[in-house]
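Asker: no sequence for this one, just the structure:
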C-alpha cells in the first residue's frame, strides 16, 4: 500500500505479508480503523463490486475509491462486525460465537440416546410394536398390565387410592406387591413408594389381541409416559414406552430437542449445578469449626445463640431422646443424633404452634441442617 491519505492517515506506505496473522495497534485516533476498514476493506469491496455486471451495479450504488495512491496484491476481503455481547456465568466460546446453536441442532436431529444407568441404547415403541412384542414373548403366560402413577416419592396417597377405587380398579401394586384397593388404604408418608395401577390381568393368547390393545391404551392414559407388564409366574417386570426408554431399567427420556442440549435452558441444564459448571457445597469445617464446643457455645455455627424458637424446641426433643444436653461438646453427642441434626432422617420431632387456627408443624429432623443450608443457597 502506497500513499494512504484516508481520514487522518498521513501519506502512509505499508507492506502487509500474506498468510500471517497481522494485528494493527496504536493509540486512539492514530488511524487503525482508517487503515484497516476505510482503506484496505473499502478498496477490496470496491474491486469486488466491479466484477458485477453493469445491470447489477445499478442496484448497489456507486462506491468511492479510498484516498490511496496504489494497492497491489490485495486478496478478497471479509469484514467481521465487532459487537459487544452480554456475558453471564454460563457463557462459553461456543455460545458467544453461536456455534453451540448449530451443535445443539445437530445432536437433537442425529444423536442416539443411551441409558446413563446401563449404557445400552434407548428404544422407542409404537402401539403396534408393543402389542406384537407382547404376543410374541408372552404367549400362553399370565400377565398383569400396570400403569405407574407414583415413582420414588414419599406420601400416604390416601386420596390417590380413593380416586383410583372410584374409577373401578380393584388392585394396585405397591412397592412390588399387589394389594387390594380397600376404603381407607394409605401408606407410610415418610417412606419412598412406587405405585402402579393394575389395569388388567390376562392370559396372552392371539384371540385376546383386542382386549390387549384396549388395556394397553387405558394404561397409557393413566400413566402418560410408560406402562409395565408383570409376568405373574416369574414375577418379572418389563417396561414399554412410546418415548425413548431404557429396556432394562425403564428410565424414560423425552424426544431430543435443541433445548435438551442447552445448559441455558431448564430442559437441558444440569439439575445439580444449574448449568454453571460448579456447585456450592456445605463446608463442614465452617458448620462445626470446633467440636469441643457445645450448642450453648455455638458449636454448630448456623444455629447461632440458643433461643426460644421452633428449631431449638425440636433440638431439645432430639437431645431428650438421645440423652445429651446443649452443654455437651459436639464430639460427645451420639453419632445417630448428630446425623439426624445434620442430614435429617425418617424420625419425626414435631412442635405444634397453637396460636393460630391451623397448627403449623416444623420438622427439622426430617430435612436436616445441611439440606436446609443447601436449599437456602440455591
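Answerer: On my side now, so go ahead. Remember, it's a predicted structure, so these values are computed and weren't measured experimentally.
Asker: Every contact and neighbour count from this point should use C-alpha atoms.
Answerer: Noted.
Asker: need the strands for the stretch 51-200 of the chain, in chain order.
Answerer: Assigned by DSSP state E, counting those that start in this stretch, the strands in the stretch 51-200 of the chain fall at 68-70, 142-154, 171-174, 177-180, 192-203.
Asker: Columns mean neighbour count and distance to residue 287 on top of these, output as a markdown table?
Answerer: Putting the strands of the stretch 51-200 of the chain into a markdown table (neighbours: other CA atoms under 10 Å; distance: least, CA to CA, whole Å) gives the following:
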| stretch | mean neighbour count | distance to residue 287 |
| --- | --- | --- |
| strand 68-70 | 14 | 71 |
| strand 142-154 | 19 | 29 |
| strand 171-174 | 19 | 40 |
| strand 177-180 | 13 | 43 |
| strand 192-203 | 20 | 29 |
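Asker: can you put those strands in TSV and add distance to residue 102?
Answerer: Below are the strands of the stretch 51-200 of the chain laid out as TSV (distance: least, CA to CA, whole Å):
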stretch	distance to residue 102
strand 68-70	41
strand 142-154	35
strand 171-174	45
strand 177-180	48
strand 192-203	40
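Asker: just so I have it, where are all the helices in the stretch 101-250 of the chain?
Answerer: With DSSP state H, counting those that start in this stretch as the criterion, the stretch 101-250 of the chain has helices at 127-137, 158-166, 209-223.
Asker: Any idea which of these gets closest to residue 373?
Answerer: Among these, helix 158-166 comes nearest to residue 373, with 31.8 Å by CA to CA.
Asker: for the strands of the stretch 51-200 of the chain, which one sits closest to residue 133?
Answerer: Among the strands of the stretch 51-200 of the chain, the nearest to residue 133 by CA to CA is strand 142-154 (13.4 Å).
Asker: Report all helices and strands that the closest one contacts.
Answerer: Strand 142-154 sits against strand 192-203, helix 209-223, strand 226-231, with contacts defined as 3 or more CA pairs under 8 Å, 6 or more residues apart in numbering; DSSP states H and E.
Asker: Show residues contacting it.
Answerer: Among residues not part of strand 142-154, those counted as contacts by CA atoms under 8 Å, 6 or more residues apart in numbering are 189-204, 215-216, 219-220, 222-223, 226-233.
Asker: ok and that strand relative to helix 127-137, angle-wise?
Answerer: Computed by axes from the mean of the first three to the mean of the last three CA atoms, to 10 degrees, the angle separating strand 142-154 from helix 127-137 equals 120 degrees.
Asker: Could you check the angle strand 142-154 makes with helix 158-166?
Answerer: Using the same axes, to 10 degrees, strand 142-154 lies at 160 degrees relative to helix 158-166.
Asker: returning to what we had before: determine which of the strands of the stretch 51-200 of the chain approaches residue 106 most closely.
Answerer: strand 142-154 (32.3 Å).
Asker: one step back: any chance of the helices and strands packed on strand 142-154 in a markdown table, with distance to residue 310 too?
Answerer: A markdown table is the format used below for the helices and strands packed on strand 142-154 (distance: least, CA to CA, whole Å):
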| stretch | distance to residue 310 |
| --- | --- |
| strand 192-203 | 27 |
| helix 209-223 | 40 |
| strand 226-231 | 43 |
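Asker: Structure two is appended below for comparative analysis:
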C-alpha cells in the first residue's frame, strides 16, 4: 500500500506542476481589473509571444546558415568558385554547355557525378587560373606585354581543352583498370559459379570485393537491375559504357550462357587465362619498345639541352655578345625542353599495355 500511495502522490504532484506550467501565461493577465487594463495586458502578452517566436525563428535561421557554411567549407575551393560563376553567369555558361556536344556522355562514362553546367563552370575556372599562371610566369621572365597576353591566351585555351578532354582521360584510365582486373574478377566469379551460386550473386560478391573500378561498375549494374532493368539490358549498357573489346567478349559470353545455357564457370576460367596470356605478350612487347625509346628520351632531355647551352655560349663568345635574348633562352630551358620531355613520357605511358 505504501508503494501505491507514493505513486499516487507522485502523479498528483506531476499533474499540479503541469497545470501550473500551462496556466503560467494566463497568470500574467490581471484579475479583477477593468476591461481596458485586461486588454492592454493581453496586447503586451501578445507582443511577448511574438518576440519569443521571432527569436526562435532567428535562432533557426542562424543554425541553417551555420550548417550551410559548414557544407561550403567541406567543398573544394574550385567547386565554390564554379558554383559562384554558375550563379552569376548562368546564361553564358548554359549556352557554352549546349555547344559542347557529347559532354554528358563523357561524364557518364567517366563516372563523374557532376551536372554539365557545373562542370563547364569548373572548366572556365581552371582555364582562368592557367592563363593567370602563365601570365605571371611571362612577367617574371621579363617578356613583353604582347607576349604576356599571348601566354595568357594560350593558357586559357590549353586549360579549357585539357578540362574538356579530362572526362575522356578518366574513362580510358577506368577502362584500362577494368581490363587489368578482369582476369581476377572472372576467376572470382567462376569459383562461385562452380559452387552453385547464381550469376547475379557472383557479381555482387565481386562488387563487394576490392577489384577497383570493375567492382564499382558491377555495383552500378546491380543497381540498374534493382531499379527494374533486366540483366540483359543492364549488361548491354555496361558494355556500351566501357566500349572495350575484352569487356564486350565477357558480356556476350555471359548473355549467351544465361540465354541458351552452358557451363559459364568453365567459360570464365578460359577467358581469364586468355586475358592473362594476352597481357603477358603485350607486356613483353612494351618492354622492348621502352628499351628502344629510352635512348631517344635521354638524348632529347639531357644531351640536347646541354648542347644548346654550349652552342649559345660558344656563339656568344665568337660574336662578343649574346646571340639570343635571355628571355628566349629561359623559355627554351624552362618550358620547351621540359614540355618535350613530358610529351615523350606521355607517349610511353600511352603505349603501356592494358
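Answerer: Alright, I've got the coordinates. Just so you know, these numbers come straight off a predicted model, no measurement behind them.
Asker: Superposed, what's their TM-score?
Answerer: The TM-score (TM-score structural alignment, normalised by the length of the second structure) is 0.25; 138 aligned residues with a CA RMSD of 6.3 Å.
Asker: Among the strands of the stretch 51-200 of the first structure, which comes closest to residue 375 of the first structure?
Answerer: Evaluated over those, closeness to residue 375 of the first structure peaks at strand 142-154, with 18.6 Å, by CA to CA.
Asker: for residue 239 of the second structure, what are its contacts?
Answerer: Contacts of residue 239 of the second structure were listed using CA under 8 Å, 6+ apart, and they are 247, 248, 251.
Asker: who's in contact with residue 152 of the second structure?
Answerer: Shown in contact with residue 152 of the second structure (CA under 8 Å, 6+ apart): 130, 131, 132, 133, 134, 135.
Asker: Just the buried ones among these, please.
Answerer: With burial judged by 16 or more other CA atoms under 10 Å, the buried subset of the contacts of residue 152 of the second structure is 130, 131, 132, 133, 134, 135.
Asker: Just give the nearest non-adjacent residue to the first one, would you?
Answerer: Leaving out its chain neighbours, the residue that sits closest to residue 130 of the second structure by CA to CA, 6 or more residues apart in numbering is residue 155, at 5.1 Å.
Asker: ok, the one you found to residue 58 of the second structure distance?
Answerer: 47 Å (CA to CA, to the nearest Å).
Asker: For those two, indicate the residue with more neighbours.
Answerer: In this comparison of residue 155 of the second structure against residue 58, neighbours counted by other CA atoms under 10 Å, the higher total goes to residue 155 at 22 against 12.
Asker: Distance from the chain centre to the one helix or strand the more buried one maps to, please.
Answerer: Counting by DSSP states H and E, the secondary-structure element that holds residue 155 of the second structure is helix 145-194. With CA atoms, centre = their mean, to the nearest Å as the basis, the distance from the averaged C-alpha position of helix 145-194 of the second structure to the chain average is 12 Å.
Asker: Between the buried ones among the contacts of residue 152 of the second structure, which sits nearest residue 287 of the second structure?
Answerer: Closest approach to residue 287 of the second structure among these (CA to CA): residue 130, at 35.3 Å.
Asker: how much space between that closest one and residue 340 of the second structure?
Answerer: 19 Å.
Asker: Of the helices of the stretch 101-250 of the first structure, which stretch is the most buried?
Answerer: With neighbours defined by mean count of other CA atoms under 10 Å, none of those is more surrounded on average than helix 209-223, at a mean of 17.
Asker: Against residue 5 of the second structure, how distant is residue 88 of the second structure?
Answerer: For residue 88 of the second structure, the distance to residue 5 of the second structure (CA to CA) stands at 71 Å.
Asker: next one: residue 269 of the second structure
Answerer: As defined by CA to CA, residue 269 of the second structure lies at a distance of 79 Å from residue 5 of the second structure.
Asker: What of residue 153 of the second structure?
Answerer: Look at residue 153 of the second structure and residue 5 of the second structure: by CA to CA, they are 89 Å apart.
Asker: Neighbour count: these two, which is higher?
Answerer: Neighbours per residue, other CA under 10 Å: of residue 153 of the second structure and residue 5, the larger number sits with residue 153, 19 against 10.
Asker: Contact partners for that one?
Answerer: Applying CA under 8 Å, 6+ apart, one finds that residue 153 of the second structure lies in contact with residue 131.
Asker: coming back round to it: which helices and strands does the very next helix or strand once past the helix holding residue 155 of the second structure pack with?
Answerer: Following helix 145-194 of the second structure in sequence order, the next helix or strand is helix 199-208 (DSSP H and E). Helices and strands in packing contact with helix 199-208 of the second structure are listed as helix 145-194, helix 213-226; criterion 3+ CA pairs under 8 Å, 6+ apart.
Asker: among these, which is nearest residue 311 of the second structure?
Answerer: Smallest distance to residue 311 of the second structure across those (CA to CA): 25.3 Å, for helix 145-194.
Asker: Chain neighbours aside, what residue packs nearest to residue 107 of the second structure?
Answerer: Residue nearest to residue 107 of the second structure in three dimensions, not counting chain neighbours: residue 167, with 5.7 Å by CA to CA, 6+ apart.
Asker: Hmm, residue 105 and that neighbour touching each other?
Answerer: No - at 9.3 Å, residue 167 of the second structure and residue 105 do not qualify as touching, with contact defined as CA atoms under 8 Å.
Asker: Who has more neighbours out of the two?
Answerer: Set residue 167 of the second structure next to residue 105 and count neighbours by other CA under 10 Å: residue 167 wins out with 21 against 13.
Asker: how far away is that one from residue 242 of the second structure?
Answerer: As defined by CA to CA, residue 167 of the second structure lies at a distance of 13 Å from residue 242 of the second structure.
Asker: Give me the common contacts of those two.
Answerer: For the pair residue 167 of the second structure and residue 242, residues contacting each of them under the criterion CA under 8 Å, 6+ apart are residue 109.
Asker: could the helices of the stretch 101-250 of the first structure go into CSV alongside distance to residue 322 of the first structure?
Answerer: CSV is the format used below for the helices of the stretch 101-250 of the first structure (distance: least, CA to CA, whole Å):
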stretch, distance to residue 322 of the first structure
helix 127-137, 55
helix 158-166, 33
helix 209-223, 44
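Asker: who wins for proximity to residue 110 of the first structure among the ones you listed?
Answerer: Residue 110 of the first structure lies closest to helix 127-137 among these, at 22.5 Å (CA to CA).
Asker: and the closest one, what other elements does it pack with?
Answerer: Packed against helix 127-137 of the first structure, as judged by 3+ CA pairs under 8 Å, 6+ apart, are the following elements: helix 209-223.
Asker: quick one: contacts of the helix it packs on?
Answerer: Contacts of helix 209-223 of the first structure from elsewhere in the structure, counted by CA under 8 Å, 6+ apart, are 131, 135, 145, 146, 147, 148, 149, 199, 200, 226, 227.
Asker: The last one reaches residue 245, doesn't it?
Answerer: Spelled out, it's residue 227 of the first structure. No - with contact defined as CA under 8 Å, residue 227 of the first structure and residue 245 do not form a contacting pair (11.1 Å).
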